[in-house]
Structures are given as C-alpha cells and as structure tokens.
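Engineer: got a predicted structure plus its sequence, pasted below:
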Amino acid sequence: MREITASIDIAASPEHIWNTLTDFSGYSEWNPMFIGGSGELVPGGKLALRMPVTPGGRAMTFTTTVLVADGRLLRWRGRLIGPAVFEAVHEFALAPHETGTRLTQREALVGALVPVAAPMINKYEQVVIRLNEALRNRCQMG
C-alpha cells in the first residue's frame, strides 16, 4: 500500500471550501488535478472526473464511486479492474481550525500496479499538494 497525505490551512469556512470543492463546473478555472467533473455526491453515486494526462496533452476521464459526501468529508474509490490490480481511495477532509479550516487530502493506493507506477505516483503527489494550494488561493480570493 502507498499513502499520500497533504494538509493545508485555509482562511475560509468549511462550507465555503466544500462549495468550491464540489463545484465541478468551476474546476477548469483553478484545479491543477481535475479539469472537470460531474456526478452525484451521494454514497454509491458515480463521479466522472477529468484529468489531464500530460500538460497540453489528451485528458482522461475516469469513474469513481462516492463513499462519503457529507459537507466535511468527500471520499471516493476508483479501481482499475479490481483492488488486486489497482484501487485508489481518495478523500478531502475539512476540519474547523483556529484560522478557518484545515484541509487534509489523502489517497491510499493498493494493488499490483502500485510498485510499478511509483514514478508516476511520485509526480502525482506533487499535484495533490498543488491542488491544496490552488483550493486555498481560490477560497481566500477577495
């Protein structure tokens, strides 16, 4: 198993951050990880998330299953064939903090492809950090 974790403090309410995070139509304006998305934010709902494969290259859409979407925690699971091959559980957790909200983004990766994909996962980890920073900048805009 491989886990990626990145936290950031944002001077905004959890509700404001949640609304920005779940506004899939606005992703292309600020989000470095996802350029779009759609779907139902209910447990068992499907999300179609669009990611750029390479800068300026073709984008890839993948489908995930929502596990939790309650205004403070958004968690989904994506699979390639099944958990033995590749499974990722991604979450955004929002917790009130003295200066606003602490956002913690986590992703747990399991399956046979994880060791093989290590170089790509290392680059992806940097995109997770950039997403946190971009969300902070978007939510703290005047």
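Structural biologist: In hand now; what should we look at? Numbering: from 1, shown residues only.
Engineer: only C-alpha atoms from now on, for both contacts and neighbour counts.
Structural biologist: OK.
Engineer: and the longest helix seen in the chain, what's buried?
Structural biologist: Using DSSP state H, we find that the single longest helix of the chain is helix 118-139. For helix 118-139, the neighbour count (16 or more other CA atoms under 10 Å) marks 121, 125, 127-136, 138-139 as buried.
Engineer: repeat that for stretch 12-25.
Structural biologist: Counting neighbours by 16+ other CA under 10 Å, stretch 12-25 gives 12-14, 17-18, 20-22, 24 as buried.
Engineer: ends of it, how far apart?
Structural biologist: End-to-end distance for stretch 12-25: 20 Å, by CA to CA, to the nearest Å.
Engineer: let's bring in a second one:
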Amino acid sequence: MAEVSAEARIEAPAAKVWAQLTDFTSYGRWNATHTGFPEGGPEPLETGATFTENMKLMGFPAEVAWTVEELEAERVLAIKGKGPMSVTVATRYSLTPADGATKVRIDGEFTGAAVSLMAGKLKDSATAALDESLRRLAGLVT
C-alpha cells in the first residue's frame, strides 16, 4: 500500500472551494493527474454515484472506475476506484473552514500487488501531483 497526502490553506470560503472541487467540467484546470471523464463526472453527485476517469500518473495513462463513498457538502468528498492491474485507489478531499479561508486536505491510498513494486516512486509522484493540484485549485478560487 502507498499512502499520500497534501494540505493547503486556500484564501476563499469553503463554499467557493467546494463549488470548484465538484465542478467536474473544469476538473482538468486544477487536478494535475486528470486527463478526462469519458462519460462525464458523477451526475448527480451523491453517495453511490459512479463515474470513469482517465488519469496520468508517473507518466502512465490509467482509467479508474470510481464510486462516491462519502459526501458531505462543503466538507468531504471521498471516492474509491479500481484501476489497471487490480490497483484500488481511494481519494478523500476534506475542507475545514478557517477564519474566512479553507483548509483543504487531500488523502490518497493505492493498494494492490503492483503497488508494492513501485510504492516509493508512486508516493513521490502522487504527492507532487497533490501539491500541484492544491496550488492550481487555490489559483482558481482566490
């Protein structure tokens, strides 16, 4: 298993950050690993909704079939998916209001046999992508 996380304070209210985070039509403007939604994002966005995302991590393209596992408006979006080579991916976005700004944390987890072969590189690449994603997200909402 490989676990990654990143956190940033974004100088915007949680409602504004949440609106951008859940606007799947503009996901590619901030999410550093996203390359497309072949059938669009989850519609409607609700627990149990499914969607497919094309991604690129460590230079490799991957398709992940996601399910929304937890959803609390302006607070939590947690998704879990199946990727290539039987890899399971989980991503959790947590928003915490902080004096007119928002603390945004992204936690990711990769599990599966293929992960153990490249856990170190995967952690480094995914952490860099999360940091870049938070930087871009902040730029869109501030």
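Structural biologist: Perfect, I can see it now. Everything numeric here is computed off the predicted structure, so don't read it as measured data.
Engineer: superposing both, give me the TM-score.
Structural biologist: Between these two chains, after superposing, the TM-score reads 0.82 (TM-score structural alignment, normalised by the length of structure 1); 136 aligned residues with a CA RMSD of 2.3 Å.
Engineer: pull the contacting residues for the residue nearest the centre of structure 2.
Structural biologist: Compute the mean C-alpha point of structure 2, and by CA atoms, centre = their mean the closest residue is residue 91, 5.3 Å away. Contact analysis of residue 91 of structure 2 by CA atoms under 8 Å, 6 or more residues apart in numbering lists 78-80, 106-109.
Engineer: redo those as JSON lines? Include distance to residue 36 of structure 2, secondary structure and neighbour count.
Structural biologist: Formatted as JSON lines, those follow (distance: CA to CA, whole Å; DSSP: H, G, I helix; E, B strand; the rest coil; neighbours: other CA atoms under 10 Å):
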{"residue": "78", "distance to residue 36 of structure 2": "19", "secondary structure": "strand", "neighbour count": "20"}
{"residue": "79", "distance to residue 36 of structure 2": "16", "secondary structure": "strand", "neighbour count": "22"}
{"residue": "80", "distance to residue 36 of structure 2": "17", "secondary structure": "strand", "neighbour count": "21"}
{"residue": "106", "distance to residue 36 of structure 2": "20", "secondary structure": "strand", "neighbour count": "22"}
{"residue": "107", "distance to residue 36 of structure 2": "21", "secondary structure": "strand", "neighbour count": "17"}
{"residue": "108", "distance to residue 36 of structure 2": "19", "secondary structure": "strand", "neighbour count": "21"}
{"residue": "109", "distance to residue 36 of structure 2": "21", "secondary structure": "strand", "neighbour count": "17"}
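Engineer: which non-adjacent residue is nearest the aligned partner of residue 46 of structure 2 in structure 1?
Structural biologist: Under the alignment (TM-score structural alignment), residue 46 of structure 2 pairs with residue 42 in structure 1. Distance criterion CA to CA, 6 or more residues apart in numbering; nearest residue to residue 42 of structure 1, sequence neighbours excluded, is residue 69 at 5.9 Å.
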